[in-house]
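Colleague: pasted the sequence and its predicted model underneath.
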Amino acid sequence: MNWGHKIIIVFVVFAVGILTLVTKSMRTKIDMVTKDYYAEELKYQQVLDGKKNAGTLSSPVLISQQSEGIAVTFPQELHGTGITGKIKFYRPSDAGMDVEMPLQLSSDGMLVINRQLFHKGNYLVKVQWENGGKPFYQEESFHIN
């Protein structure tokens, strides 16, 4: 085999490698943080205000795992008040595993979420609520076993 054939073989192998990389990259699923990223960015001042207001509470919102599900417990001073808002369990590795629901608290300021809605792994829990016209926001990492 002469050197001309070897150059052609190198070019063919290179072209096949590039086509393989392009094909794999086109098939890779890419999840954005949120679908409406720019609209969320415009509302970020509300998040900052909510974090500041949540810092004034006697204790943070507690999130724990129990046998019946994931328990979300609000501070004592918010029990029985008209809290409206939502909780989102954001799964960074797969947007299809995100869980979002409205806050529907019991009289003792607790929300229990069915464990069957979740897959094992890491979540970023974002709790956003309003009470007395003031926005509140809390965010924390949480691992579900």
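Modeller: Here it is on my side, so go on. Residues are numbered from 1 along each chain as shown.

Colleague: contacts, neighbours, all on C-alpha from now
Modeller: OK.

Colleague: now do the strands in this protein.
Modeller: Listed in chain order, the strands of the chain (DSSP state E) span residues 62-65, 69-73, 84-90, 99-102, 110-114, 121-131, 134-144.

Colleague: now tabulate those in a markdown table and tack on mean neighbour count and distance to residue 7.
Modeller: As requested, the strands of the chain are exported to a markdown table (neighbours: other C-alpha atoms under 10 Å; distance: least, C-alpha to C-alpha, whole Å):
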| stretch | mean neighbour count | distance to residue 7 |
| --- | --- | --- |
| strand 62-65 | 15 | 62 |
| strand 69-73 | 18 | 62 |
| strand 84-90 | 18 | 51 |
| strand 99-102 | 13 | 55 |
| strand 110-114 | 17 | 62 |
| strand 121-131 | 18 | 49 |
| strand 134-144 | 17 | 53 |
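
Colleague: between the ones you listed, which one is nearest to residue 26?
Modeller: With C-alpha to C-alpha as the criterion, residue 26 lies closest to strand 84-90 of the strands of the chain, at 24.9 Å.

Colleague: the structure to be compared is supplied as follows:
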Amino acid sequence: MKINWGTGLVIGMIFFIGFILFFVIKISTDKKYDYDLVTEEYYKKELVFQKEIDDRANSNSLEANIIGKKTEKGWMLTFPENLDYTKITGTVFLYRPSNKNLDFQEPLKLSSNSLVIADERLVAGRWNTIVQWSYEGKDYLYKKEIVY
């Protein structure tokens, strides 16, 4: 049986469309490809944006800000040496843009001027580190994107 070029073109287009539809359906139904790129309660977070700006300005007015670096134990956040670490209170929030199930928050409990987030809690990839902290009644904010 001989197929002319028009019939071959239509058959080729049908296979191509079927191929594309297969991947669209697979990606939209498979939980493995489910990515949450926006935080929940997005508009609620936008309402407190001015406080965030003020807290960042307070952080920038310090002699030294928080320093984050990778160590063999995990991700270490070092607070300024000139501050009394016993008066620092707040929270550390690590946000994973690609998977909200990996997000976690923990209170600041400092036994020295540094805090180590254990390797076991951090999966390789991009993380947003948000430290909201207070010192002597003044609020501060540290935000940093890290690739772990």
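Modeller: Structure received. As the structure is a computational prediction, the values presented were derived from the model and not from experiment.

Colleague: redo the strands of structure 1 as TSV? Include distance to residue 1 of structure 1.
Modeller: As requested, the strands of structure 1 are exported to TSV (distance: least, C-alpha to C-alpha, whole Å):
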stretch	distance to residue 1 of structure 1
strand 62-65	68
strand 69-73	69
strand 84-90	59
strand 99-102	62
strand 110-114	68
strand 121-131	56
strand 134-144	60
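
Colleague: just how off-centre is the biggest helix by length in structure 2 within its chain?
Modeller: Determined from DSSP state H, the single longest helix within structure 2 is helix 5-29. Here helix 5-29 of structure 2 is found 36 Å from its chain centre; the criterion is C-alpha atoms, centre = their mean, to the nearest Å.

Colleague: for stretch 136-148 of structure 2, same thing?
Modeller: The chain centre lies 13 Å from the centre of stretch 136-148 of structure 2; the measure is C-alpha atoms, centre = their mean.

Colleague: and the contacts of it?
Modeller: Contacts to stretch 136-148 of structure 2, defined as C-alpha atoms under 8 Å, 6 or more residues apart in numbering, come from residues 52, 55-59, 65-66, 70, 87-88, 122-134.

Colleague: what's the counterpart of residue 124 of structure 1 in structure 2?
Modeller: Residue mapping for residue 124 of structure 1 onto structure 2 gives residue 128, with TM-score structural alignment as the criterion.

Colleague: show me what contacts its match?
Modeller: For residue 128 of structure 2, the contacting residues are 94, 95, 96, 97, 143, 144, 145, 146, by C-alpha under 8 Å, 6+ apart.

Colleague: understood, closing this out.
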